[in-house]
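> How does the following fold in three dimensions:
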Amino acid sequence: MRAEMESSVEPRAGNELLTDYESVRALTMRSLFDMLDRSSEGTVVVDRDARIVWMNQHYAARFGFSDPQDAIGRDCEEVIPNSLLREVVTSGEPILLDIMETERDPLVVTRLPISDLRGNVIGAVGFALFDELKALTPLFSHYSRLQAELIATRQSLAQAQARRAKYNFSSFVGNSPASLEVKRLARRAAPLDAPVLLLGETGTGKELLAHAIHGASGRADKPLVTVNVAAIPDTLLEVEFFGAAAGAYTGADRKGRVGKFELAHGGTLFLDEIGDLQLPLQGKLLRALQEKEFEPLGSNRVVHADVRIIAATSMDLPAMVAQGRFRADLYYRLNVLTIPVPALRERLSDIETLSYSVLDKLCAQHHTGHLELDEAALRLLKAHGWPGNVRELHNTLERTVMFSDGPRIDARALARFLGEGRASTAASTPAGAVATASAVSATAPAGGSMSYDEAMRTFERQLLLDALDAAQGQVSAAARALGIGRATLYRKLAALQIPTQPAA
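Below you'll find the predicted structure:
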C-alpha cells in the first residue's frame, strides 16, 4: 500500500512539489500513514467486505499471527474480535477515538474509511494508538474532575434556585386598607433581622408573605428553607430541624442527613404552622434560636447556623401559652415583629381584583380565552363567607373555569362550586330565579337537612323547567333566556333527566 502511494508521486524538486496540490495531498497522506504506522501499536487495512488486506507485523503478533500474511483474506472480526471496521465500511463514517477491549490490555483506536477517486468507500484502515490507557490517565483524570465540578455546580445552582423567594409584595393582591396595612408592616419588617410571626387563618397568604419578606431582605441571595411543622410526624421533626449523624437511628442514611437549620445558614427559615410543634421539641428549637448552634441527632459535632426565623400559625398562641401547650419563652422569642394577616371576608373590596388575578393565571394555565365575571357573579363572591380564604377562592374559580362554556361567568355557573353555599345569594340572584329558590326551599325536608349538592341540583332542575315552560318547550329560546349555549342546555337537561319536546 505504501508502494502505491509512492508510485503516484513522480520525482520532482521539493519546491516544485509543494506547488502541486495533488502531489502535496499524496505526500501528506503518505507522511500521515507512515507516522501513524510507526508510532501506533498496530495498523490494519480491510476491503469493502471488511476482509483484511494488510496488517503490520506488530499488530499481527498481538493477535497471535507470527506472519501477517496468515491474516490476509480473513474477516476482521475473526482476527480482531471486537473490531468495528465493518461498521466504518458500511456507514462510511469514521470512528475517530474509541476504546477496544482485547484479551490483553484495552486499546485506544481510531478507524477511518478509505474511498476511491469517485468517493465510493472501498475499505477502511484502523490504528491502535495506545496499548495502555495509562498514557491517557492525566487527560481522563482532568476530564473526570471537570465533569464532577460541573455536576456539583449545576446541582448547587438548582438547589439555590429552588430555595429562592418565589413571590414578592405585589403577589399579595389587594388595595383594601387591611391589605395595605399588611404590606406596610411586612415591608418594614423585611430589612430587619428580628423574627417575624405571621398570624392568620389558613389560606390567607402567610407563606406568600414569608417569601416576599425574605426576597426584600438582606438575605435574599441566601436560601429560603421551609418546614411545614404540621405535615411532618413528631418523631421526625428533630431530624428535619437539626439533621442526623450517619447511623444515628434505624433506617438513617449512611451518609447522615443535613437539617433545615444548616441548609438555611445565612438565609431564612420559614416555620409554617409553628403552633403544631410539640412541647419536647420547643425547648430544643428555643436553644437553637438563642445560641445559633445545635448538635445533629447522634452527633457530638456542634453546628453553627445563622438564620432568620419567620414563623406562621393559624392557632391562638397566647391561649396555648395560657393552657401550657406552648412555651411562653419560645412565644416571646418568636413574637418580636407580629403581622396579623386578615381573612378574605375582612377585605371584601379586594375580591374583584383578586378574582381577576386568579382568573388570568388559570386561563393561561388551562389555555382558555379571557373570562369575565358578570355583576351577579361578583356579588355572589362578595356575599360568600370564604372560610378557606384565598385558597378556597382559587379552588372555586379553577373549578368554574374548567366547566365554563362561554366568555362570561354568571352566578349560576359559580354557585354550584361555592363551598357549603351558606352565603346569602338573594342579592346576587336574578329576579327570575328568586321564585325558583323559594320553590326549592318548599321542597326541602322539614328538618332542613337537604345537603348543598341536593339543593343545588333541585335548584338547577327547577330553574331549567321554569325556563322551558316560559319558552313553551323551545330549547333554543330557553337557552337564550338563560344565557347559555343550546348544546350546554341539552347536556344539562339530559343529566337532570328532564324530557324535551321533539322538534316539529
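> going forward, measure contacts and count neighbours with C-alpha atoms only.
Will do.
> just checking, residue 289 is part of a helix?
Yes - counting by DSSP: H, G, I helix; E, B strand; the rest coil, residue 289 is part of a helix.
> distance of it from residue 47?
77 Å (Cα to Cα, to the nearest Å).
> same thing with residue 244?
Residue 244 sits 65 Å away from residue 47, going by Cα to Cα.
> From one end of stretch 227-247 to the other, what's the distance?
Across stretch 227-247, the terminal residues are separated by 23 Å (Cα to Cα).
> swap in stretch 44-62?
End-to-end for stretch 44-62, by Cα to Cα: 12 Å.
> which stretches of the protein form strands?
In the chain, the strands defined using DSSP state E lie at 42-47, 52-55, 95-100, 107-115, 121-130, 196-199, 224-228, 268-272, 293-294, 303-304, 308-313, 337-340, 372-373, 408-409.
> the longest helix in the chain is where?
Taking DSSP state H as the assignment, the helix of the chain that covers the most residues is helix 137-162.
> give me every residue that touches residue 412.
residue 377 (Cα atoms under 8 Å, 6 or more residues apart in numbering).
> thinking again about what came up before, most tightly surrounded among the strands of the chain?
The highest mean neighbour count among the strands of the chain, using mean count of other Cα atoms under 10 Å, belongs to strand 268-272: a mean of 26.
> and that strand, what other elements does it pack with?
On a contact count with 3 or more Cα pairs under 8 Å, 6 or more residues apart in numbering; DSSP states H and E, strand 268-272 meets helix 206-215, strand 224-228, strand 308-313.
> Following up with a second sequence; could you model it the same way so I can compare the two?
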Amino acid sequence: MTDKVTPIGTAYRHPSGAASVEEALNAFSLFREYFQGAIGVDAEARITWIDARYRKLLKLPDDFDPNGLPVEELIPHSLMRQVVETGRPMLLDIMDFDDRQFVVCRFPIRDDDGALQGAAGFVFYDNVDHLQPILKKFETLKTQLNRARAALRRERQTKYSLANFIGASEVVKDLKAQVRRFALRDGPALILGETGTGKELLAHAIHQSSDRAEGPFVAVNMAAVPESLLESEFFGTAPGAFTGAEKKARKGKFELAHGGTLFLDEIGDMPLALQAKFLRVLQEGEIEPLGSNSIKKIDVRVISATSQDLDERLQNKTFRADLYYRLAVLTVNVPPLRDRLDDMPVLAERLLEAVPRMVDMPAWEIAADAIAVLQDHDWPGNVRELGNVLERAAAMARNEHLDADLIARVMPKRGRAAPVLPGSGLADAVAGAEKRAIVEALAAANGQKSAAAESLGVSRSQFYEKLKRYDLG
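The predicted structure follows:
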C-alpha cells in the first residue's frame, strides 16, 4: 500500500471501501517516528491490532493476545469506545495508565461510503516529565471542575424525603400514602395547604421517590421573583436579548430542570400575562428563550404549591382555569397543624433537636403540660410557627427543661379562633379573628408590614392580599 498523508482530525477512508484497521494504521507509517505506539479497534470497540511498541509500553507478556478484547479491559481509561460511538476524533488527550500518563490522539476510521469501521489511537509521549507544569495545572482545573459539578449536583438535589414529614396521626399516614402513590406517576402535581405546613418538603419527597430522583430538582418561589424578570428566569435568554443582557446564552429554570422536577412555590402569585406561556410549555413540552427564535424541547415534571384559595382566583379571573387544570392533575391537600394535634409531642421533640444548645448542655426536654399549652393554640402559621415558638422558649430557658409557664410566656397573644356568635356564620367568625390578628401584629411591629407578616408566619404577598381584603391598607 502506498503511504499517503491523512489530514489530522478527519476520519481515515480506505480506497478499497473495506479497510481493516491495521491497513489504516499502516497508512500513517510516515509519522512512525513521531508516535510511540498505536492501537486499533473495530466498530464495537474491540481490539483488532496493536503494534509492538504499544505492547512494550503496556508491559504485555509476549504470549498475550489482546485481539477481540474490549479495549477497556486492556486500557481501563481508554476513550476509544467514545470515538466509535460518536464518530468524532479526540486530537489531544492525557490518558492515565497505572501510575503513568500518556499523551494520546484518537480518530475514527470510515470506508468510502462513510460507514464507521473502527478507530485508531496513537501514543505520542510516554514520558511526560517535561509536561509536568501543564499536567499539574490540568489536574488542578479538573479537581476544581469536579468540585463545582458536585456542588451543583448537591444544589439541584432534594434536601428532604418523606421521612422528614413528622407525624404518626391517621391524617398524616393517609397523606404519606397518597404522596407515595403520586410519586409513581409523572403528571403535574398541585400541593395545597396553609403557610408553614410543609408543602415544599412534600415536593422534595415526591421528586425523591419518583423515577426522576437522579435528575435535578429546581425550586422557584413565584412571590420572590420580580415580575419583570419572570420570563427570562423561567425560559432563559439568548445572547444580547436585551440591553444589559449577557453576551452568552443564559439557561432558564425549565432548561435547568430538564430530566427532573421544577417546583413552583406560591403559584397563585403568577402574573396573568405569564400564565399563557406556562400553559404552552405544559402542553407542548418546549420553550423559546427570550430574544431567540429557536425552540428547545424540555422534559420536566412540574410540581406547584400554594397557600392561597385558587378557587377564588378562578372566580375573579386572576388565574386561568385551563392552566389550573393542567397543574392540578394530582392534588395533595396538606392538613393544618390544628387538625393533627396528636402529632404535637413528636413534632416538638424533633424541632427542638435543631435548636442550638450550650456546650455540654443536655438535650432539650419539654414537659407534658407544656405540650398541652401548645395543643391549645390554633397555629395559623402551622409547623413553621411552632418552630419559632420553641426556639423563642429555648432562648429564654434557664436550663434544658421547658415547662408550661415558659411556653405560655412565649406563645403569640391569641388563642383558638373566636367563638361563633349566634346569628353569625363560621366564615364571618374566622375572618374576624384573622383581621384582629393582623391588627395586633401590625401594632406589635410598629406598623412594619414585613415584620408583621413574619410574626404571623405568612408571606409578604399573602399579608398584602389580606390587608386589601380587610381594607387595612
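> Export the strands of the first structure as a markdown table, with columns for distance to residue 418 of the first structure.
Below are the strands of the first structure laid out as a markdown table (distance: least, Cα to Cα, whole Å):
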| stretch | distance to residue 418 of the first structure |
| --- | --- |
| strand 42-47 | 79 |
| strand 52-55 | 82 |
| strand 95-100 | 66 |
| strand 107-115 | 71 |
| strand 121-130 | 75 |
| strand 196-199 | 26 |
| strand 224-228 | 28 |
| strand 268-272 | 27 |
| strand 293-294 | 48 |
| strand 303-304 | 49 |
| strand 308-313 | 26 |
| strand 337-340 | 26 |
| strand 372-373 | 15 |
| strand 408-409 | 13 |
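> Let me know the distance separating the residue mapped onto residue 378 of the second structure from the first structure from residue 218 of the first structure.
Using TM-score structural alignment, the equivalent of residue 378 of the second structure in the first structure is residue 385. The gap separating residue 385 of the first structure from residue 218 of the first structure is 38 Å, by Cα to Cα.
> Of these two, which one has the most company?
Neighbours per residue, other Cα atoms under 10 Å: of residue 385 of the first structure and residue 218, the larger number sits with residue 385, 20 against 15.
> I'd like the distance between that one and residue 422 of the first structure.
7 Å.
> How about residue 98 of the first structure?
Distance of residue 98 of the first structure to residue 422 of the first structure, given as Cα to Cα: 74 Å.
> Residue 452 of the first structure too?
When distance is defined by Cα to Cα, residue 452 of the first structure is 9 Å away from residue 422 of the first structure.
> who has more neighbours, the two?
Neighbour count, other Cα under 10 Å: between residue 452 of the first structure and residue 422, residue 452 has more, with 15 against 12.
> How about that one, nearest residue that isn't a chain neighbour?
Nearest residue to residue 452 of the first structure, sequence neighbours excluded (Cα to Cα, 6 or more residues apart in numbering): residue 420, at 6.2 Å.
> Please report the number of neighbouring residues for the one you found.
15.
> now swap in residue 290 of the second structure and tell me
Using other Cα under 10 Å, residue 290 of the second structure is surrounded by 22 other residues.
> picking that back up, can I get the helices and strands packed on strand 268-272 of the first structure in TSV with distance to residue 267 of the first structure?
Below are those laid out as TSV (distance: least, Cα to Cα, whole Å):
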stretch	distance to residue 267 of the first structure
helix 206-215	8
strand 224-228	6
strand 308-313	6
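> which stretch among those comes nearest residue 158 of the first structure?
Proximity to residue 158 of the first structure (Cα to Cα) singles out strand 224-228 among these, at 13.4 Å.
> counterpart of that closest one in the second structure, which residues?
Taking TM-score structural alignment, strand 224-228 of the first structure hits residues 217-221 over in the second structure.
> From residue 210 of the second structure, how far out is the alignment partner in the second structure of residue 168 of the first structure?
With TM-score structural alignment as the criterion, residue 168 of the first structure lines up with residue 161 in the second structure. Distance from residue 161 of the second structure to residue 210 of the second structure, counting by Cα to Cα: 11 Å.
> can you check residue 129 of the second structure too?
Residue 129 of the second structure is 49 Å from residue 210 of the second structure, by Cα to Cα.
> between those two, who's got more neighbours?
Higher neighbour count among residue 129 of the second structure and residue 210: residue 210, with 19 against 11, using other Cα under 10 Å.
> Enumerate every residue touching the more buried one.
By Cα under 8 Å, 6+ apart, the residues touching residue 210 of the second structure are 183, 184, 185, 186.
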